[in-house]
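In: Here's a sequence, model it:
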Amino acid sequence: MSYHELSIEERVTVQIGQLQGLSQRHIARLLDRSPSTVSRELRRNTSLQGTYVAHQAQGQMRHRRKVCRPRNKLLAGGELFELVVHLLRQCFSPEQIAGKLRSMNIPSFEDSYVCRETIYNAVYALPVGGLRKELIACLRQGKSTRKPRVGGVDRRSQIPEMVSIHVRPPEVEDRIMPGHWEGDLIKGQANASAVGTLVERTSGYLMLIKMHDATATSAVQGFSAALNRMPLALRKSMTYDQGREMTRHAEITQSTGVAIYFCDPHSPWQRGSNENINGLIRQYLPKGTDLSVHSQETLDAIAYQMNIRPRKRFGFKCPIEVITEVMSKQSPGPASI
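Out: Next up, the predicted model:
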C-alpha cells in the first residue's frame, strides 16, 4: 500500500492526543495508521519547546515539499528559454540544442544545462497559441502531441521455441563436418522484396533463394525447398538471426530435418560467413533495387559465379571444389552438388 501524507484533520487528532497524554500507539489506532507514522510526524514537526501544533506541522510539510522539488530550468520568458527558442527557429533539434548548450562557455548558463527531454517538455507544456504552434512546427516531426522517448516494447525473442546458438554442437564451430548452414535475407528497395541466402560453413558454398516477400510463409517455402535439394548429409543445422521471418522455423525443421539455432541480438559476427557473402552478393544485387525482378534461374547463375570464385582460406580452391572434396571424404561413393 502506498504512503499518503497526513491530512490537516489527522494532524489535529495527533495534537489533541498529545494534549490528552495518549501514547503514540493509541493515536495511531485512532488514525488507522502505523505507529511509526505518528512517531515520525512528532519527530519532524515538534517545536524546540516540545509542543506539537497541527497547522504549523502542515506548513512545514508544504515547505519541505516545495524545497525538494527540482527548479524548472526552462521557464517561459527566461533568458535560457529565449536562447532555446532562437535555436529551434534556426532548425536545431532539441538534441542538438542540448549538446550545444553543454559545449557553450556562457557563465550565466553554467548551471543551467538542459537535456533534450526538458526542451521537448517545455515546448509541449506551453499554452495553446501561436508560440507553441510555431515551436512544434520547428521540430523534426512537428506532431501536436508527443510520447516520451522511453524504451519501447522489446520485440526480440518473440520467436517461439527459439534455440540459442550457445547450445549449438561444437562440431558446427569447428567447420570440419559439412552440412551446417548460415542463413539470412537480403532485402530490396523499401524492404518490399527479398532474396534468401544460405552459406555452408565448411566450404562457403552459396545458395540464393527467390522469395515472394520477407514473411514467415515465404521463408518456410523458400528455405525448405532449397535445403531439400541438398543430400541428406548436407542437412544438419542452420544458424539464423532473430528476424521475424523465422517465427515458423519449426516447420522448416520438420520439412527438412535441419536444426535451427538463433544468434544473440545485434551479433552479426556469429554468422560471419553469411555476413561476408552478403556483402559480395551486393555486387550483383545492389541495395535500393527491386529484387523481385530476378528469377530463380538468374539467382542460381549468380550463386554459381560466387561458387566458382577461388577463396584464399581454401588455398584458392573454389567452394564447389571444397564441398565436393569434403563430401567424398564423408562417403565412399562419388559426391556432387
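In: going forward, measure contacts between C-alpha atoms and count neighbours the same way
Out: Noted.
In: after the host helix or strand of Tyr304, next one along is what?
Out: Assessed by DSSP states H and E, Tyr304 sits inside helix 296-307. Under the assignment DSSP H and E, the closest C-terminal helix or strand after helix 296-307 is helix 319-330.
In: List the buried residues in that next one.
Out: Neighbour-count burial for helix 319-330 flags 319-323, 326-327 (criterion: 16 or more other Cα atoms under 10 Å).
In: Next, the second sequence, to be compared with the first:
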Amino acid sequence: MARAGVITADLRRVIENMWGRGKSCAEIARTIGVHRSSVGREVDRNHSHRHGVKNPRRGEAGGRGRYQVGYRADWAQDKTRPRRRRPKPRKLATNLPLRAAVVAGLRDRLSPQQIAAQLREQFAGDAGMRVSHETIYQAIYLQARGSLRELVNDALRTGQRARRSQSRAALAARSAIRGKPWVTEQVHISARPAEVADRAIPGHWEGDLLIGAYKRSAIITLAERSTRFVMLGALPTDRSSPEVIAVIRTLFGRLPAQLHRSLTWDQGVELAGYAQFGLVEDCQVYFCDPHSPWQRGTNENTNGLLRQYFPKGKFDFTTIDQTGLDAVAAQLNRRPRQTLNWHTPAQKLNQHLVALTP
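Out: Predicted coordinates:
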C-alpha cells in the first residue's frame, strides 16, 4: 500500500501493465492503493506523444478516452526525478517583484491571506504576481538568510516565532456571575433586535476599552458590525463614565445619525452612567453577559488586531494622541477582509454613506 498520493517506481510498473491491458484509472487505483485521481494525474502528466496519438480524444466512458496515448514506467520515472529534486527554488526568493509586493503588504500589517487576495485582484492577468498565503507563511517562518522574517519585523500580528498547532481545547462553560445593577432587562443583550445579529443594517457598533501598561491608561475601541469599520478614541484624562461617554459622542458625531443605531458594551463601569450622561440620540446601549467577550466578537477581533500596534502590558496610551489613533484606525480600515469578500471596511462604509446622500 503506497502512502496517499505517492507513486513509486514499482507502482509505475503496475500502472504500465494494467493500463496496457485496458484497465481504468479506478481499477488501477484500487489495486495499488491510491486515489483514482492520483492515477489520472500520473497518466496525464507522464504520457508521451511518442507512445500515442497527437490529439487524444476526451470525454469517453471509463476515463480511457482522455488518454489515447502510451504510458511507460521507465519514461515516467525519468520525467519525475527533476520534479522531485529538493530543495526547490522558493517562489518569493526568485520572483523579486512579487517578493517586493508581499513585503510591502506585510509592512502595511496585512495578513498573508489578505496579501494573497489583494494580489489576485490587482494582478488578475499576471499569474507571476500571484502567491498563496501558505507560501508567505513559510517564507516568514523560514529561519534562514533571506527569509521574510528578516526583512519585516513583527510580520504577523500574533508575533509568534514558530508555527503552532491549530487545534484548540474546548472553551469552558460561561461563568454564571450576577450582572451589574445598571444592566436591566431592557438593556441586556437578549433584548437586542434581530437586525443587529444578522448584520444586514449598518450602524450597530460594539465597543470596549483597550487597557495600557500597568492598567494606567486606556483608549476606546469601536467596531461597526456590518462593515467592520473601526474608530478609536483617546482618553487623555481618565476613563471615568462621563469622560468615556463624551469621547464616544465625539466619535459618533463624525457619522450621520443613521450610522449609530446601537452600541453593545461589556459590563465595565465606564458605561455605567450611560443613562445619566446621555450617549447619542436614538443610539440604544446593550450590555453583554459577564465574562462573555464572544458576544462582542467583532470588537474582540479588532482589539486583537490592535495589539499588533499596542503590545499588551507594554504600551502607554498617554504617549499617543487622537491624531495618532486616527492614523492606526485608517490603516485597519483599508485592510481587505475575507468576510467582506476582500473589500475594505472603508469601502463598505463609503457605500452606505453614498446611499444616504440625497
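In: Quick check: TM-score for this pair?
Out: Once superposed, the chains reach a TM-score of 0.50 (TM-score structural alignment, normalised by the length of structure 1), with 179 aligned residues with a Cα RMSD of 1.8 Å.
In: so the helix holding Tyr304 of structure 1 matches what in structure 2?
Out: Counting by TM-score structural alignment, helix 296-307 of structure 1 falls onto residues 322-333 of structure 2.
In: Over to stretch 137-144 of structure 1?
Out: Using TM-score structural alignment, stretch 137-144 of structure 1 lines up with nothing in structure 2.
In: Report the separation between Arg192 of structure 2 and Pro202 of structure 2.
Out: Plainly put, Arg192 of structure 2 is 15 Å away from Pro202 of structure 2 if you go by Cα to Cα, to the nearest Å.
In: Tell me which stretches of the stretch 101-250 of structure 2 form strands.
Out: Taking DSSP state E, counting those that start in this stretch to define them, one finds strands in the stretch 101-250 of structure 2 at 204-211, 218-224, 230-234.
In: between these, which one is nearest to Ser262 of structure 2?
Out: Set against Ser262 of structure 2 and scored by Cα to Cα, the strands of the stretch 101-250 of structure 2 come closest in strand 204-211, at 4.8 Å.
In: Pull up the aligned stretch in structure 1 for that closest one.
Out: Counting by TM-score structural alignment, strand 204-211 of structure 2 pairs with residues 180-187 of structure 1.
In: same question, stretch 100-119 of structure 2
Out: Aligned by TM-score structural alignment, stretch 100-119 of structure 2 falls on no residue of structure 1.
In: Ok, stretch 295-307 of structure 2 next?
Out: Aligned by TM-score structural alignment, stretch 295-307 of structure 2 falls on residues 270-282 of structure 1.
In: So what's the gap between the matching stretch and the chain middle?
Out: Counting by Cα atoms, centre = their mean, to the nearest Å, stretch 270-282 of structure 1 is centred 23 Å from the centre of its parent chain.
In: still on that earlier bit, can I get the buried residues of helix 319-330 of structure 1 in CSV with distance to Gly17 of structure 1?
Out: Listed next are the buried residues of helix 319-330 of structure 1 as CSV, based on distance: Cα to Cα, whole Å:
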residue, distance to Gly17 of structure 1
Pro319, 91
Ile320, 94
Glu321, 96
Val322, 93
Ile323, 91
Val326, 92
Met327, 93
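In: Which members of the residues you listed define the maximum pairwise distance?
Out: By the measure Cα to Cα, Pro319 and Met327 form the most distant pair in these, at 12.0 Å.
In: who's in contact with the match of stretch 295-307 of structure 2?
Out: Contacts to stretch 270-282 of structure 1, defined as Cα atoms under 8 Å, 6 or more residues apart in numbering, come from residues 182-184, 186, 197-199, 201, 204, 239-240, 263-264, 268-269.
In: try it again with 10 Å
Out: Here stretch 270-282 of structure 1 makes contact (Cα atoms under 10 Å, 6 or more residues apart in numbering) with 165, 173, 181-186, 197-202, 204-206, 208, 239-241, 262-264, 268-269, 285-286, 302-303, 306.
In: quick revisit: pull out the buried positions in the helix holding Tyr304 of structure 1.
Out: 299-300, 302-304, 306-307.
In: Ser36 of structure 1 against His26, yeah?
Out: No. Ser36 of structure 1 lies out of contact with His26 (Cα atoms under 10 Å); the separation is 11.9 Å.
In: what sits against the most centrally placed residue in structure 1?
Out: Centroid-nearest residue in structure 1, with Cα atoms, centre = their mean: Asp154, separated by 5.7 Å. Contacts of Asp154 of structure 1 were listed using Cα under 10 Å, 6+ apart, and none were found.
In: From Pro265 of structure 1, how far out is it?
Out: Here the criterion is Cα to Cα. By it, Asp154 of structure 1 lies 11 Å from Pro265 of structure 1.
In: do the same with Val85 of structure 1
Out: According to Cα to Cα, Val85 of structure 1 and Pro265 of structure 1 sit 40 Å apart.
In: out of those two, which sits in the busier spot?
Out: Neighbours per residue (other Cα atoms under 10 Å) separate Val85 of structure 1 from Pro265, with Val85 holding more: 22 against 12.
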